[in-house]
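Visitor: A structural model of the following input is requested.
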Amino acid sequence: MTELSYEAVVRTLRTAGCVFAEDEATLLLQSARSTDELAAMLERRVAGEPLEVVVGWASFCGLRIEIDPGVFVPRLRTEFLVDEAARLVELVRLVLPSDEPVVVLDLCCGSGALGVALAETLDTDVELYAVDIEPAAVACATRNVAPVGGLVLQGDLDEPLPDHLLGRVEVLLANVPYVPTRVIASMPTEARDHEPLVTLDGGPDGLDVLRRVAELAPRWLAPGGHVLVETSEGQADDACAAFEAAGLTARVAVDVDREATAIVGTLLAD
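Guide: Alright, predicted model coming up:
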């Protein structure tokens, strides 16, 4: 096969509608080990597969997170959940110093990116548990979580968690699906056709899974513990109401630069 030049790859990507064709071409050329592999990767990308799936990894919080086909790709805006969680942990440990590991639970973990990034960010030991319902995600997350010593479990939200975690979790991260069902059809092809529906579809108003997380969180959180979820600006009020109905205090956190909206729920100490 004739060698594919950088310019040829850029033209092909641009024709396919890739907005960042130059950056993508560079990454594809760096990742491919042969001209044939480059051609195959380019064909997959033009067909709509997420770039991160094509090259096998995503950049998240400065880390290289492995991504397999059929696994949700972590978005840049979701880094805000990690930043906010790290800030909260550091505040608590400043007021109440402890040598004990921070117990972190990552629900709907996908690739495991959030839990791994938080463990790598914190300047203290972390006891990490991650859960996903999708076998492909569990296999992928297991590889990503291994370097930080975490445990990945397969099941529906908290169903597979061991009882010894009850009342011990200091940070619960949940990158829940929050796209309303009726909106799925209008999403970009690379998400709609190449990521599991269960990672996108949040039900009629997008908050079905978020409400379930709000309901289960108080059982697992330690007093003063936090649960953080991503949502949209328009869903924030209803999401806060769901947290408050479950007995948590709730506030909205916003990162304008990353266009990220998060809900932070806290289990107040008695």
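
Visitor: please count neighbours and contacts with C-alpha atoms only from this point.
Guide: Will do.

Visitor: and the helices in the stretch 151-270 of the chain?
Guide: Under the criterion DSSP state H, counting those that start in this stretch, helices of the stretch 151-270 of the chain are mapped to 189-192, 208-220, 236-245.

Visitor: out of these, nearest to A146?
Guide: helix 208-220 (23.0 Å; Cα to Cα).

Visitor: turn the helices of the stretch 151-270 of the chain into CSV, columns for distance to D156 and mean neighbour count.
Guide: Formatted as CSV, the helices of the stretch 151-270 of the chain follow (distance: least, Cα to Cα, whole Å; neighbours: other Cα atoms under 10 Å):
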stretch, distance to D156, mean neighbour count
helix 189-192, 22, 16
helix 208-220, 10, 20
helix 236-245, 19, 19
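
Visitor: closest one to L94 among the ones you listed?
Guide: Across the helices of the stretch 151-270 of the chain, L94 has its closest neighbour in helix 208-220 (22.7 Å, Cα to Cα).

Visitor: circling back to that earlier point, okay, the helices of the stretch 151-270 of the chain in a markdown table with distance to D106 next?
Guide: Shown next, in a markdown table, are the helices of the stretch 151-270 of the chain (distance: least, Cα to Cα, whole Å):
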| stretch | distance to D106 |
| --- | --- |
| helix 189-192 | 22 |
| helix 208-220 | 11 |
| helix 236-245 | 17 |
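
Visitor: secondary structure class for V82?
Guide: Under DSSP: H, G, I helix; E, B strand; the rest coil, V82 falls in the helix class.

Visitor: pretty sure it sits against A117.
Guide: Yes. With contact defined as Cα atoms under 8 Å, V82 and A117 form a contacting pair (6.8 Å).

Visitor: show me the strands in the stretch 1-150 of the chain, by range?
Guide: For the stretch 1-150 of the chain, the strands defined by DSSP state E, counting those that start in this stretch cover 57-60, 63-66, 102-107, 126-132.

Visitor: could you do the stretch 151-270 of the chain as well?
Guide: Using DSSP E, counting those that start in this stretch, the strands of the stretch 151-270 of the chain run over 151-154, 169-174, 221-231, 249-255, 260-266.

Visitor: next, format those as CSV and append distance to C240 and mean neighbour count.
Guide: Compiled in CSV, these are given as follows (distance: least, Cα to Cα, whole Å; neighbours: other Cα under 10 Å):
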stretch, distance to C240, mean neighbour count
strand 151-154, 28, 22
strand 169-174, 15, 25
strand 221-231, 10, 23
strand 249-255, 5, 17
strand 260-266, 7, 24
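
Visitor: what about D123, distance to V92?
Guide: D123 sits 13 Å away from V92, going by Cα to Cα, to the nearest Å.

Visitor: I have a second one here; can you model it like the first so I can compare?
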Amino acid sequence: MPVHPVSSFSATVATLRRAGCVFAEDEASLLHEAAASPDQLASLVEHRVAGLPLEHVLGWAEFCGRRLAVDAGVFVPRRRTEFLVAQAAALAPRRAVVVDLCCGSGALGVALATEAAATLDRVDLHACDVEPAAVRCARRNVGGLGQVYEGDLFDPLPVGLRGRVDVLLANVPYVPTADVELLPAEARVHEPRVALDGGGDGLDVMRRVAAEAPEWLAPGGSLLVEASERQRDAAVEVLRGAGLVPRVVVSEELYATVVIGTAGRGRVKPCRRYGPADHVKR
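Guide: So this is what the prediction gives:
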């Protein structure tokens, strides 16, 4: 059913409440702020009532205190993932090489690079994603902070990064396949499945990342991944099995579980291998 044009704040709140929006007042404020006219407001409200994520309706998401572009069809960064960024910032050396795998909108890498700018000398940021829509969005957000590549996991990264990465952010999909259909419609319908589905136990992509991570990490460098509470022990074993030293940090406030795997400092760096990835894509 089409939504009738609305112009008053109270009318917008009432419309959103009828549609089941829990935070109707907050959402109404943001929609009124975004609309340049009553007709545009009616259009935004109609899209929200139809079930589009608020971030897709607005065209941005707030993450680590910043508004970052989030286009339709792009994974929306979760607030709990701010905890992962905070852990990464604490681990980054003053001259940090940072890689953001499965970057989506690029939110994690951008937040780390900008947050750390006050305390670090330099952040060399590289981000990549397999989804073309995500890559386009990430390039807008990353801008001059770094480089964004399109491809599967490590494949598109410059080979010269091997053995040099200080912080490897990998916000991989970790929802078990059987649980994807149980997700809220906002995620299940409007976000790419490749950003949600982690395979049978939810750890398939994490295993792939962990298997290759040691040859990309610098001595003492760390891989940071997010997992559910029930996956934490299995995730620890995945990282340990890859030769990394694992530990778990938890935020009860944000309901966030981050597993960190650190490379040994005494190991020999892998030999540089040359190939097509030396040529930066686009």
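
Visitor: whatever residue of structure 1 lines up with R164 of structure 2: what's it in contact with?
Guide: Matched by TM-score structural alignment, R164 of structure 2 corresponds to R168 in structure 1. By Cα atoms under 8 Å, 6 or more residues apart in numbering, the contact set of R168 of structure 1 is V103, W220, L221, A222.

Visitor: relative to V209 of structure 1, which of the strands of the stretch 1-150 of structure 1 is closest?
Guide: Closest to V209 of structure 1 of those, according to Cα to Cα: strand 102-107, at 10.7 Å.

Visitor: count of residues packed around the aligned residue in structure 2 for V10 of structure 1?
Guide: V10 of structure 1 maps onto V13 of structure 2 when the alignment is built from TM-score structural alignment. A total of 21 residues lie near V13 of structure 2 under the criterion other Cα atoms under 10 Å.

Visitor: how close does V13 of structure 2 get to H32 of structure 2?
Guide: 10 Å.

Visitor: cool, G151 of structure 2 as well?
Guide: Distance of G151 of structure 2 to H32 of structure 2, computed by Cα to Cα: 38 Å.

Visitor: re earlier: now do the shared contacts for V13 and H32 of structure 2.
Guide: With Cα under 8 Å, 6+ apart, V13 of structure 2 and H32 have no common neighbours.

Visitor: counterpart of P219 of structure 2 in structure 1?
Guide: Counting by TM-score structural alignment, P219 of structure 2 corresponds to P223 in structure 1.

Visitor: next up, the contacts around its match.
Guide: So P223 of structure 1 contacts G167, L267, L268, A269, D270 (Cα under 8 Å, 6+ apart).

Visitor: out of those, who's nearest A241 of structure 1?
Guide: Lowest distance from A241 of structure 1 to the contacts of P223 of structure 1 (Cα to Cα) belongs to L267, with 14.5 Å.

Visitor: corresponding residue for that closest one in structure 2?
Guide: Here L267 of structure 1 is matched to A263 in structure 2, going by TM-score structural alignment.

Visitor: list the contacts of its match.
Guide: Contact analysis of A263 of structure 2 by Cα under 8 Å, 6+ apart lists P214, L217, A218, P219, G220, G221, S222, G243, L244, V245.

Visitor: can you show me which of these carry over to structure 1?
Guide: Contacts conserved in structure 1 for those, counting by both residues aligned by TM-score structural alignment, their matches' Cα atoms under 8 Å: P214, L217, A218, P219, G220, G221, S222, G243, L244, V245.

Visitor: how close does the second one sit to T12 of structure 2?
Guide: This means L217 of structure 2. From L217 of structure 2 across to T12 of structure 2, the span is 50 Å (Cα to Cα).

Visitor: cool, the fourth one as well?
Guide: For P219 of structure 2, the distance to T12 of structure 2 equals 54 Å [Cα to Cα].

Visitor: one more: the fifth one?
Guide: Look at G220 of structure 2 and T12 of structure 2: by Cα to Cα, they are 52 Å apart.

Visitor: circling back to that earlier point, ok, D123 and V92 of structure 1, which is more surrounded?
Guide: For D123 of structure 1 versus V92, the count of surrounding residues by other Cα under 10 Å is larger for V92: 14 against 11.

Visitor: closest to Y178 of structure 1 among the contacts of P223 of structure 1?
Guide: Among these, and counting by Cα to Cα, the member closest to Y178 of structure 1 is L267, at 22.7 Å.

Visitor: right, and the strands of the stretch 1-150 of structure 1 - which one's nearest G234 of structure 1?
Guide: Relative to G234 of structure 1, the nearest member of these by Cα to Cα is strand 102-107, separated by 22.9 Å.

Visitor: so that closest one matches what in structure 2?
Guide: Using TM-score structural alignment, strand 102-107 of structure 1 corresponds to residues 96-101 of structure 2.

Visitor: that stretch vs structure 1 - mean distance after superposition?
Guide: Taken against structure 1, stretch 96-101 of structure 2 registers an average deviation of 0.3 Å after superposition, with mean Cα distance after the TM-score superposition for structure 1.

Visitor: next, count neighbours for the counterpart of E24 of structure 1 in structure 2.
Guide: For E24 of structure 1, the aligned position in structure 2 is E27, judged by TM-score structural alignment. If you count neighbours by other Cα under 10 Å, E27 of structure 2 ends up with 19.

Visitor: do the same with G65 of structure 2
Guide: By other Cα under 10 Å, the residues close to G65 of structure 2 number 10.

Visitor: you'd agree L168 of structure 2 is up against V99?
Guide: Yes. Assessed by Cα under 8 Å, L168 of structure 2 is found in contact with V99 at 5.0 Å.

Visitor: hang on, the earlier thing: what's the separation between the match of P219 of structure 2 and D36 of structure 1?
Guide: Shown here: P223 of structure 1 relative to D36 of structure 1, a distance of 56 Å by Cα to Cα.
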